[in-house]
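Colleague: Return a 3D structure for these sequence lines:
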Amino acid sequence: MERIPYLGHTIYRWQVGPSTFLALPEKGARLMHWNVTLGDGSVRDLIHWPELDQLDDIAKVRGGNPILFPFNGRTYDRSEIGFWRADDGVRRPMPMHGFARQGEFRVKRLDERGFSAVFVPGAEAKEGYPFDYEFVVSYRFEANAVYVELELTNLGQAPIPWSAGHHFYFNLPWSEGLTRKDYVLEVPAARTVRRNESGQLVDGPRLQPRETLDNPALIDTVHTALRGHQFQVTERTTGARLRFRTGFSNTTAKDAAVVTWAADDKVPYYCVEPWMGPPNAPETKIGLHHVGPGQTQKFLVDITHG
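Modeller: Reported below is the predicted structural model:
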C-alpha cells in the first residue's frame, strides 16, 4: 500500500496480485478505481474514474463506488421529493442517495489489504438523520476480487431505519472495439420496478434472464424479487466476467435489489448497483431495515473478476 498525492489530497494505492486499487477513504470512503493486469501484460480497467481537475464536490463525480447511506435513490414524503418521515412522525430533509457519498470519514483501519472508515456526520446529516449510530465502510482487496461491507450499529435507544447500497461505475467496454451489445447481464430477478413522479414503485419493463447492456430498457431499472444472491456481467467475445454476490447480517435479504443505470449511451461506464432495497424505502417500507438498540446490521457485497 502506498500514498499518492492527488488534487490536493492523499489517495492510497494497493497492489494485490494482478489487481490495482485506488481509494480516498476520508472523502465518502470512495473506492476510485480497480484494474487488472492480464496474462499478456495488457491492463483491463474495471472500475471507471474520470479525468478531473479538482475534488471539491466528490459526490458529483461519476466514477468509483459512491456509498449510498442511509437511503438509496430519492426519498419522498407524501409525494414531495427530498424529504422522509420517520416513525416519530417528523418530516426531515434527505438528499438523493443520502449523506455518505459527500461526507467526511475517519480512517479506522488502513493496511496492506484495504481499509475501514467511520462516517462523521456533518450538520446536514445530523438534521436529516438524527440518530445515535456508527456507520462503517470496510474494503478488503484480493488478487481478483473486492469485498465491501456496510455496517450500521445502533448506539441509541430507538430502532434506526436504513436501506443503503452501492453505485459502482464500471468501465465499459473492457476490450477495445467492443460495445455494450457485447456484454450480457444476468440477474435472477422475478420483477422489475421503477419509481414514478410521486415516489411510488410501479412495474418496470419485462426483461429476459439474460440481457445485453445495449438494451435501453435496462436504464434506471430496479431488479427485485431476487431468486438468488449472485448475478454477473459477461464479455461475450472473451468469456471474461464480473461475478457479484450479496449478503446480509442480522437482517433479511427479502427485498434486496440491483439497479442498472448509465447517463446515456455514449458514456464510458455502466452502473450495476447492489442495493438493500428499492428507492424511497422509508415511505414504501419495501427494503426498509431497522437496527434495534445495541444491535448491528451489515450489507455485504463481493465482486470477482475472472
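
Colleague: Every contact and neighbour count from this point should use C-alpha atoms.
Modeller: Fine.

Colleague: helix or strand right after the longest helix along the chain?
Modeller: Ranked by residue count, the top helix of the chain under DSSP state H comes out as helix 123-128. Using DSSP states H and E, the next helix or strand after helix 123-128 towards the C-terminus is strand 133-142.

Colleague: Is the closest residue to residue 303 other than its chain neighbours in a helix, a strand, or coil?
Modeller: Sequence neighbours aside, residue 244 is the residue nearest to residue 303 in space, at 4.6 Å (criterion: C-alpha to C-alpha, 6 or more residues apart in numbering). Classification of residue 244 by DSSP: H, G, I helix; E, B strand; the rest coil places it in strand.

Colleague: Please give the structure of this sequence too, so both can be compared:
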Amino acid sequence: MENRPPHDILELNSGASTLRFAPWAGGRLLSWHVGGEPVIRWPGNANWEQPARVRGGNPLLFPFLGRHFVDGEIGHWRDARGGVHDLPTHGFARDLPFSAEVDADSRGVRMTLTDSPATRAGYPYAFRFEAVYRLADDHALDVTLTATNTGDTPLPWYAGHHFYFELPHDQRAQSTIEMPPALRRHQLPDGSISAPEQGETQYRVDDAGIIDRFHVLQPTPPATPVRFVTPGLKRAVTIDLDRPDSLPWYAVTTWTEAADSDFYCVEPWLGLPDAIHNGLGLHWLAPGATESATLQLRVESIG
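Modeller: Purely as a prediction, here's the structure:
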C-alpha cells in the first residue's frame, strides 16, 4: 500500500498548533496537533488511493449526512416530484477536490466546492459549499460550514462534521463525554429514526450503547458545550455549539468503529440521517441565499 499522498499537504503552524489539510481530498482536515500531541488523528497507514474512506481527520458531510433510503434501499433519495436520485452515504463532498485559499496570516484556510457534472447527477442544484478553519488561539479552532444557493430553485441541505479524536482504545473506560440536555435516538434498519429517549449528561466512552447514537439537542443552541474528557491524555476537548450568527446544530453523534479502534468520533450535525424524507433538521435554502454553521473546538489541559 502506498502511504505517501499523491499531492501536497497544506500545513498551517501557529504557536502550539499545527493543522494539516488535503483540499484535493474532500477538503479534508487531516490532523490537528497541539503541543506536538494529536487531538484530531490521521493514521500513519492511510490508504491514499481512497482517502475518503480513511478513519481519520474530519470528513465533510454534504449535501446530506448519514444514510438515506428509498423503498428500503440505501443510497437513494426522492424529490418532491417523485424523482429518485442516487447519492452516497454522507453525500459527495468527501470524495471531491476543493479549492483552497490560505489566510494572509497563515492561521486559517477557506476551502470551496462548487457544483459540477459530478455533483448534479445525484443532486441537481447549483451551490457553493465552503469550509473555513481558523485558529482562534493556540488551543482553539473555529470551524464554519457555509452553503450558498447559486441557482434559481430552493435547494435542500443538512451538513455535518465527522471529527476523529485521538483516543487509545484502552483508555475508553476512564474517558467521558459530557453532553448538554439531549434526546437520544438512532437509525433503524429501514432508515427510519427511533423514538426519542431521555439522554444522560455524561457517558463513559466504553459504553457500547452510545455507538452510532444521535444526541438531539434540547434546546438548541445548547446552554452548555459538549466536553470530551480523556484523563489518560491529560486533556479535554470542548465543543462549543453556541456561536454568533450560526445555524442551530441539531444533534451530536457518537461513534467508533471497533473495540480496538484508537479513535472516538464526536460529530456535530445539522440534521439527522434521511432528513430529506423525515424532515428532522432539513434546511431549504432559497435562491441566492447563504447559511452558515459555526463551532469552536478548544483543548484544555487536565490532571
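
Colleague: Kindly provide the distance from the residue nearest to residue 303 of the first structure to residue 171 of the first structure.
Modeller: 16 Å (C-alpha to C-alpha, to the nearest Å).

Colleague: Next: residue 299 of the first structure.
Modeller: Distance of residue 299 of the first structure to residue 171 of the first structure, computed by C-alpha to C-alpha: 24 Å.

Colleague: Could you do residue 296 of the first structure as well?
Modeller: From residue 296 of the first structure across to residue 171 of the first structure, the span is 33 Å (C-alpha to C-alpha).

Colleague: Equivalent analysis for residue 138 of the first structure, please.
Modeller: 22 Å.

Colleague: With residue 102 of the first structure instead?
Modeller: From residue 102 of the first structure across to residue 171 of the first structure, the span is 22 Å (C-alpha to C-alpha).

Colleague: Likewise for residue 114 of the first structure?
Modeller: 21 Å.

Colleague: Please, where are all the strands along the stretch 101-250 of the first structure?
Modeller: Taking DSSP state E, counting those that start in this stretch as the test, the strands found in the stretch 101-250 of the first structure are 104-111, 114-120, 133-142, 145-154, 160-162, 165-166, 169-171, 183-186, 189-195, 201-203, 210-212, 221-226, 230-235, 241-249.

Colleague: The second structure: matching residues for the shortest one?
Modeller: By that I understand strand 165-166 of the first structure. Aligned by TM-score structural alignment, strand 165-166 of the first structure falls on residues 160-161 of the second structure.

Colleague: Now do that stretch: distance to the chain's middle.
Modeller: Chain-centre distance of stretch 160-161 of the second structure: 2 Å, with C-alpha atoms, centre = their mean, to the nearest Å.

Colleague: Give the aligned equivalent of residue 76 of the second structure in the first structure.
Modeller: Per TM-score structural alignment, residue 76 of the second structure is aligned with residue 83.

Colleague: Setting aside sequence neighbours, what's the nearest residue to that match?
Modeller: Using C-alpha to C-alpha, 6+ apart, the nearest residue to residue 83 of the first structure is residue 93, at 4.4 Å.

Colleague: Make sure that neighbour is actually in contact with residue 82.
Modeller: Yes. Contact criterion C-alpha atoms under 8 Å: residue 93 of the first structure and residue 82 qualify, at 5.8 Å.

Colleague: Between those two, which is the more surrounded one?
Modeller: residue 93 (19 against 16; other C-alpha atoms under 10 Å).

Colleague: Understood, closing this out.
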